[in-house]
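A.B. asks: predicted structure and sequence below. I'll ask about it afterward.
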Amino acid sequence: MTPAVVTAGAAAPDLVTTAAESTTSLIQSVDWLAIAPPVVVAAMALIVLVTDLFLPERRKPLLGALAIAGLVAALALLVPLRDGNRSTFCIDGAATGPGSAGACSYTADHFALVIQALVLGGALLTALLSLGDTRRLPAGEFWFLLLSSASGAALLPAARDLATLVVALEVASLPAFALVGIKRGDRRSSEAALKFFLSSVVATAVMLLGVSFVYATTGTLHLTEIAARLDDVPGQLDTLAKAGVALTLVGFAFKTAAAPFHFWVPDTYVGAPLPIAAYLSVVGKAVGFSGLILVTVIAFPAYADVWGPALAVLAALTMTIGNVAALRQNAGRARSAVRLLAWSSVAQAGYLLVPIASAAYSSDEHIGSTVAYALMYAVVNLGAFAVAALVARTSPGNRITDYRGLYATRPLAALAMAFFLLCLAGLPPGIIGLFAKVTVFSAAVDAGLGWLAVVMAVNVVIALYYYLQWTATLFRAPEKASEETPAAAREETPADGAVRAPTGHGAPASLTVAIALTAAAGVVLSGAPQTVLRFAAVNLF
């Protein structure tokens, strides 16, 4: 009896200790500074929604000022995080702070901060583009949806488990559906929103199926733990794991507008309000590419032989389809500027995929090339959409012919647009565009993907035609106004059938600021392209 009593007595402290450790592991210490940027944007979205209930109609412009203030505050909160690698929501309850390790759901490392800066900066410029257009839109709903989407987009690059990634992706996407269709009574806007929604839902369902396969194989959702367990997958589960990896990539490929998941892009961009098209082309792509980088480089390195060749083929297919379609659009009778920018964004997505595919064949250092290219693309593409918004104030159809003679009426806007187009083409004086394309090309060559480098070179030459033709249009003499609007021109007029009179030659100050900021950023980056590469250099391990 005595030994039994002694044994029980000796075991009691161990039981107490185990219970205490179990309780400790359930306690989460939240690093509020690390999660501050997306939280501030989400909080401001709620403030805007509540404030809208009490503001009279004539005071609605204050909502835009609140939204811009929230985005600026979120950007400012990235500054104190720039030197740290802070993790929180860790499964072992480890203390948070710089250098913390373990399986965590949120990590504010350099990669996350760079993408958050891109996302929040893109949302801020979208807000500036939108200030003059929300008079015809429900202002409260517009600003709430924009901030909600931006909060999800800011959360995603810091997510380090598949559950958080999926939630962040949907938080970024669901408000975007409503923003695309927010032009009430506009048939084209409603059609674009429906097409965007249905195709996105299918892609998300396929991605969730892939996530479930990955979870069934590994028993975890944390990216680092998935990588460790996929290194030693039993033979009978190997096929399931490969299927999970492939299907998980589908959702992110849809967000990046990679072929064959690109079909929603042209109609969605044309039907959406112009600032929202700009937002989708930059922030939507940043969300897709950051998610794609996280799942491939961190979670699935063991299956690089699966996703590497797949992404290389997608890159070649995407850039070719995008450029050929843009070439046809430029040669067509309608020649919609927004539709051409949409196809151009598809082609640019192909270039952005090249370094990610290259990471499967060499090291993850090429990921920095994707981030650098994304930063360049964000600046110049938002600038191009800003000039398009300026032209749309006098020419609602926004055809490429409407840009003819722009230099005679708005010389600074024409020069800015020419600079943005040359950056996208990769020609001087758009040095930053040339520099970004060279880094992407080098990534393909270093990885041994010579065939992909050749495909990219051919596509760059194809793109020169429509970029240079549009640039030349800016400096040609204006055409004489015809007495009758051709059918091709009517194709891109408002879908509700209304013929809107030009809104005048004056431009809102916010639109002028957006053009000036993007042009200045492009010039500075062209003068110091190495700065972009140093800023975008990331190490995910």
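C.D. replies: On my side now, so go ahead.
A.B. asks: from here on, contacts and neighbour counts on C-alpha atoms
C.D. replies: Noted.
A.B. asks: which helix or which strand is home to the residue nearest the centre of the chain?
C.D. replies: Geometric centre of the chain, nearest residue: Ala286, 2.3 Å, by CA atoms, centre = their mean. Under the criterion of DSSP states H and E, Ala286 resides in helix 285-293.
A.B. asks: alright, now check it against this:
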Amino acid sequence: MTIDQIALLPTYVAAATAVLVLLADLVAPGRLGAVVGTTAFGMVATAGTAIGVGLGLGDAGRRTAFCVGPDQCSLVADPAAAAVGAAFAILALGAVALSLPVLRTGEVPVGEYCFLLACSLTGAVVLGGARDLITLIVALETLTLPLYLLVGIRRGATAGASAAVTFFVVSVVSTAVALLGAALVYTATGGVHLADIARADLAVPELRPLLKVGMVLLLAGLAFKVAAVPAHAWAPATYDGAPLPVAAYLSTASKLGGVVALLLVGVLAGGPVLATSGLTLAVLAVLSMTVGNLVALRQRRMVRLLAWSSVAQAGYVLAPLGALLATGGRTTEAVALAVAATVAYALFYVILEFSAFAAVVAVRGSADGGEIADYRGLARRSPWLTAVLVIALTGLAGLPPGLAGLFAKVAVVRSLLGGDAAWLAIVVAINAVIGLAYYIRVVASLFSGSAEPAAVTAATTATTAGAPATPPAPATTTTTVTAPAIAAVMAPGAAPVRAGWPVAAAVGVAAVLAVLVGLAPQGVLELAAFFTP
């Protein structure tokens, strides 16, 4: 077995970050600056190392580790793996910046929080280079396991504990399904390396149905990570119960990890049963975008709307890959177009979704996402945050000025038409129109008038401990209301929004990326070419 230590360098740096965070918390307990500074430095170093390894590959184009044969390696360092590692490190760094308001309040233990985030990053870095089923599933679970604790880490938050349990139970079931699928694939092909599975010569015809069932189960289990139907019910409760920065990281990193895993399994390992894999992904895509959009129409809470929107977005991500594989990937051009559309849409979604959550964090601080009605009149209180939310939401809807989302929708439809999947392109177009309804409703509320004082008075009166319902008091009467009740109803309030500079920087960078990436779509397509086998 050969091991190239350079190929493992980004993983070493990510793991070392987690260890250094523990040491920093031990040496300076409760010192927010020391722990957060160590975490941020480690994540920057991880991104830089991943990029450096990717750029330093030279003519060979890749480095390998844990190899038992020429193309039987468990871990590969290539430009695609470097891009994935750097993307996850940047996402984790953004999550740290968004977390500062909630960390300052003391609701979340800073040492444990940063350590779990670094552990999740370690799994994500390994995922990009995984080339066998065991490494892939272990890396994906290492990415996900710390998130169970991060969702429920806030002290005294029963909603967070409930959300963490929901997330854990559904995840365990999905992982069991994926492991069963992997076991059946190994039984049918005799190999766990993706290259071995792709070129498996099934001399025994009776093994082909076993391989098909295994591939369906494996893809269905991995679909949990992208919150695709039927493994989607965890997303709304989990996003809404988690601290907002955790929800921002979970909704983007988990989705990106799931897309990477599905690409590796569906494209690199799906050779013998491409049509079965494609049909599975196409069905998941149709169900996800339809269910997600229809349920999102009825949402009143901001984070739950973003969660159901992410279910629908999972359908758009899976559609090109499903259409390609269902037709057997007949040409190299078709493969390149479908993979490029999938990667491009995933990248645009991550940028736009993180922008939306970053703006929500800047508005709400350490509170939850609140009701959509709480954002009424935000355009007058904070025009720049309103601009970020508008860019993010219209981009997710596929409208300007969110050019990234507009290009992503066009790329998906074009790939479907090029892959002779016109019926799926029509489904995507219909669901995109349905999605406009709730995105535009939220954008319109940002520019509408604030809530009436009477509504605030009624709500605050209802929150007083054990107070029976009473008619409104005359204008001359003074009513005593507790400060927490006022904060609960008035948040984000009529006062101008004031976000700390790390949050403001994260919001600004995400918004700029959402616009600039949409202006340079060709670069995204070239990046996607790294994922083409």
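C.D. replies: Everything's here; your move. Only a predicted model underlies this, so the values are computations on that prediction, with no experimental measurement involved.
A.B. asks: right, and the residue nearest to the centre of the first structure touches Ala374 too?
C.D. replies: Yes. With contact defined as CA atoms under 8 Å, Ala286 of the first structure reaches Ala374; the gap is 7.2 Å.
A.B. asks: picking up where we left off before, show me what the residue nearest to the centre of the first structure lines up with in the second structure.
C.D. replies: Counting by TM-score structural alignment, Ala286 of the first structure lines up with Leu256 in the second structure.
A.B. asks: how much space between that match and Phe224 of the second structure?
C.D. replies: 12 Å (CA to CA, to the nearest Å).
A.B. asks: ok, Arg301 of the second structure - contacts?
C.D. replies: For Arg301 of the second structure, the contacting residues are 369-372, by CA atoms under 8 Å, 6 or more residues apart in numbering.
A.B. asks: and for Thr88 of the first structure?
C.D. replies: Neighbours of Thr88 of the first structure in contact, by CA under 8 Å, 6+ apart: 29-31, 34, 96-97, 104-107.
A.B. asks: distance of it from Gln28 of the first structure?
C.D. replies: 8 Å.
A.B. asks: ok, Pro260 of the first structure next?
C.D. replies: As defined by CA to CA, Pro260 of the first structure lies at a distance of 42 Å from Gln28 of the first structure.
A.B. asks: what does Leu474 of the first structure give?
C.D. replies: For Leu474 of the first structure, the distance to Gln28 of the first structure - CA to CA - is 58 Å.
A.B. asks: okay, these two: which has more neighbours?
C.D. replies: Leu474 (25 against 16; other CA atoms under 10 Å).
A.B. asks: what does Phe475 of the first structure correspond to in the second structure?
C.D. replies: Checking TM-score structural alignment: Phe475 of the first structure goes with Phe447.
A.B. asks: meant to ask about Pro266 of the first structure
C.D. replies: Pro266 of the first structure maps onto Pro236 in the second structure, by TM-score structural alignment.
A.B. asks: quick one: secondary structure of that match?
C.D. replies: For Pro236 of the second structure, the assignment made with DSSP: H, G, I helix; E, B strand; the rest coil gives helix.
A.B. asks: now do the contacts for it.
C.D. replies: 303-305, 307-308.
A.B. asks: check for me that Phe89 of the first structure belongs to a strand.
C.D. replies: Yes. Secondary structure of Phe89 of the first structure (three-state DSSP): part of a strand.
A.B. asks: having no further points to raise, I will conclude here.
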